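1. All I have is the shape, not the residue letters:
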């Protein structure tokens, strides 16, 4: 089986960073998107970027830029849907998504998501990490998504569903637990986070 396609989710408005494109901010002299692309590329058979607005600002990346097809910034599920529609057009059956503001995600992310989805009719898996209070916490922008469910997702968004886990739970979604050391899903939400990212960069 060929590797899944990869979609980088960058469709949010970055309000806690004062707006703009978080993915174009720099850590250790390189943009967050450059870090993300470098980690994702070996894990997938091709990549695209989910982002809204003028796509030309990402022209140097050489990626297809996929805008949300659902209005009013409904959240990451809209980016997932854009990615599934793109993958369907390429004849692919699944995608792996990652967030544009999370530069240090696992280098075996796709493989472990796929292993967890083994045996499912429509593999639907979210990354998760241990949590001392809740047992584990899911990371809804990091997942394996089947193209076969794209029309169901479109209908759910049109019905007002916005929370990722509401939709994934509806379809028996599983969790792949990443319980190693460090903070593999550390993401940059604030200027302080950007400074810290530079301090913990491998």
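-> All right, it came through fine. Owing to the predicted nature of the structure, the values given are computational and were not obtained by experimental measurement.
2. going forward, measure contacts between C-alpha atoms and count neighbours the same way
-> Will do.
3. just checking, residue 143 is part of a helix?
-> No. Looking at residue 143 with DSSP: H, G, I helix; E, B strand; the rest coil, it is strand, so not inside a helix.
4. check contacts around it.
-> 96, 97, 98, 113, 124, 125, 126, 127 (CA atoms under 8 Å, 6 or more residues apart in numbering).
5. how many other residues sit next to the nearest residue to it once chain neighbours are set aside?
-> Leaving aside its chain neighbours, residue 143 sits nearest to residue 126 (4.3 Å; criterion: CA to CA, 6 or more residues apart in numbering). Residues lying near residue 126 (other CA atoms under 10 Å) number 26.
6. Quick check: residue 126 touching residue 174?
-> Yes. Using CA atoms under 8 Å, residue 126 is in contact with residue 174, at 6.4 Å.
7. Assign residue 152 to helix, strand or coil.
-> helix.
8. show me the residues around the closest residue in space to residue 146 that isn't next to it in sequence that make contact.
-> Among residues not flanking residue 146 along the chain, residue 94 sits closest, at 4.4 Å (CA to CA, 6+ apart). By CA under 8 Å, 6+ apart, the contact list for residue 94 reads 4, 5, 84, 87, 144, 145, 146, 147.
9. Next: residue 11.
-> When contacts are taken as CA under 8 Å, 6+ apart, residue 11 is in contact with 50, 51, 52, 67, 68, 73, 75, 76, 79.
10. tell me which element it falls in.
-> For residue 11, there is no host helix or strand (DSSP states H and E).
11. Next up, a structure to set beside the first:
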């Protein structure tokens, strides 16, 4: 299976961090975004960054910066759509997304997503982890998304849909279940306390 392009989702408002770009926060001497790029790059054919506002603040990363085409900070699905539009221009059939605030995601993310999507006419797969209480938890910023559904996604967003899972279930989306060891691979940084915990996790993993 050929590697798809990757899109890092960094278009959120980061309200619980007091605003700004969470991806530019430092963790162990590197930004969160740098760590996500390093983890994603070996798994994909190329990377773009979904972010809104002045793209110049990301210039040092040397990535295409894709703004949402849907107004009003419509959530991760708007970033997925921006990525699908970019991928269509590259002639790609699909993209894999990763969040800019989740530095420990699996090194086999793309492989597992692609395996879970085998046999689907339009592979649409979200990452998930087992949870003793809830059974399974989906991580909607980590997924495999088919370019062929971008027109449908654009219409859904224009109609006001914002919840990722509502749209993926509409199209028979599947889950790729990832094991959870000592640390949650999809732990993400939402608050200053989360950043401190991520620092502890980073030290433990060194």
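-> Yep, it's here. The shown structure was predicted, so the numbers you read here are calculated from the model rather than taken from an experiment.
12. Give me the TM-score for these two chains.
-> The TM-score (TM-score structural alignment, normalised by the length of the first structure) is 0.99; 202 aligned residues with a CA RMSD of 0.6 Å.
13. ok so, going back, buried residues in the helix or strand containing the residue nearest to residue 143 of the first structure?
-> Here residue 126 of the first structure sits within strand 125-131, counting by DSSP H and E. Judged by neighbour count using 16 or more other CA atoms under 10 Å, the buried positions of strand 125-131 of the first structure are 125, 126, 127, 128, 129.
14. Same check on stretch 21-40 of the first structure?
-> 21-27, 31-37, 39-40.
15. ok, residue 96 of the first structure - contacts?
-> 4, 5, 6, 7, 44, 110, 142, 143, 144, 145.
16. what helix or strand does it sit in?
-> According to DSSP H and E, residue 96 of the first structure maps onto strand 94-99.
17. Aligned counterpart of residue 24 of the first structure in the second structure, please.
-> Using TM-score structural alignment as the criterion, residue 24 of the first structure maps onto residue 24 of the second structure.
18. Its match contacts residue 35, correct?
-> No. In terms of CA under 8 Å, residue 24 of the second structure does not count as a neighbour of residue 35; the distance is 10.3 Å.
19. What are the boundaries of the strands in the first structure?
-> 5-9, 26-27, 30-31, 47-50, 64-66, 94-99, 125-131, 135-146, 174-177 (DSSP state E).
20. Summarise which helices and strands the first one is packed against.
-> Read it as strand 5-9 of the first structure. strand 47-50, helix 76-89, strand 94-99 (3 or more CA pairs under 8 Å, 6 or more residues apart in numbering; DSSP states H and E).
21. Show me what the longest one packs onto, helices and strands only.
-> So the one you mean is helix 76-89 of the first structure. strand 5-9, strand 47-50, strand 64-66, strand 94-99, strand 135-146, helix 150-158.
22. need the ones you listed in CSV with distance to residue 165 of the first structure, can you?
-> What follows is these, written out as CSV (distance: least, CA to CA, whole Å):
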stretch, distance to residue 165 of the first structure
strand 5-9, 17
strand 47-50, 20
strand 64-66, 22
strand 94-99, 15
strand 135-146, 7
helix 150-158, 12
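23. Among those, which comes closest to residue 193 of the first structure?
-> strand 94-99 (14.9 Å; CA to CA).
24. check contacts around residue 186 of the second structure.
-> So residue 186 of the second structure contacts 102, 103, 104, 105, 106, 139 (CA under 8 Å, 6+ apart).
25. and what of residue 112 of the second structure?
-> residue 176.
26. 10 Å instead?
-> Applying CA atoms under 10 Å, 6 or more residues apart in numbering to residue 112 of the second structure gives the contacts 106, 125, 127, 144, 175, 176, 177, 178.
27. what do you get for residue 161 of the first structure?
-> 74, 75, 77, 153, 154, 155, 167.
28. Map the first one onto the second structure.
-> By that I understand residue 74 of the first structure. Aligned partner of residue 74 of the first structure by TM-score structural alignment: residue 74.
29. How much space separates the residue nearest to that match when sequence neighbours are not counted from residue 18 of the second structure?
-> In this structure, residue 74 of the second structure finds its nearest non-sequential neighbour in residue 162, 6.4 Å apart by CA to CA, 6+ apart. Residue 162 of the second structure is 23 Å from residue 18 of the second structure, where distance means CA to CA, to the nearest Å.
30. who's more crowded, those two?
-> Neighbour tally, residue 162 of the second structure and residue 18, criterion other CA under 10 Å: the higher count belongs to residue 162, 17 against 12.
31. How about residue 73 of the second structure: what's its closest non-neighbour residue?
-> Nearest non-adjacent residue to residue 73 of the second structure (CA to CA, 6+ apart): residue 12, at 7.2 Å.
32. neighbours of the one you found, just the number please.
-> For residue 12 of the second structure, using other CA under 10 Å, the count is 20.
33. What of residue 89 of the second structure?
-> With other CA under 10 Å as criterion, residue 89 of the second structure counts 9.
34. follow-up on the earlier one: who touches the residue nearest to residue 73 of the second structure in this structure?
-> Residue 12 of the second structure neighbours (CA under 10 Å, 6+ apart): 19-22, 50-52, 73-76, 79, 99-100.
35. picking up where we left off before, compare the contacts of residue 94 of the first structure and tell me which has the most neighbours.
-> Neighbour max across these (other CA under 10 Å) = residue 144, 33 neighbours.
36. Can you tell me how far that one is from residue 62 of the first structure?
-> For residue 144 of the first structure relative to residue 62 of the first structure (CA to CA), the value is 23 Å.
37. For the contacts of residue 161 of the first structure, give me JSON lines that also has neighbour count and distance to residue 199 of the first structure.
-> Putting the contacts of residue 161 of the first structure into JSON lines (neighbours: other CA atoms under 10 Å; distance: CA to CA, whole Å) gives the following:
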{"residue": "74", "neighbour count": "19", "distance to residue 199 of the first structure": "33"}
{"residue": "75", "neighbour count": "21", "distance to residue 199 of the first structure": "29"}
{"residue": "77", "neighbour count": "25", "distance to residue 199 of the first structure": "31"}
{"residue": "153", "neighbour count": "20", "distance to residue 199 of the first structure": "38"}
{"residue": "154", "neighbour count": "19", "distance to residue 199 of the first structure": "40"}
{"residue": "155", "neighbour count": "11", "distance to residue 199 of the first structure": "43"}
{"residue": "167", "neighbour count": "17", "distance to residue 199 of the first structure": "36"}
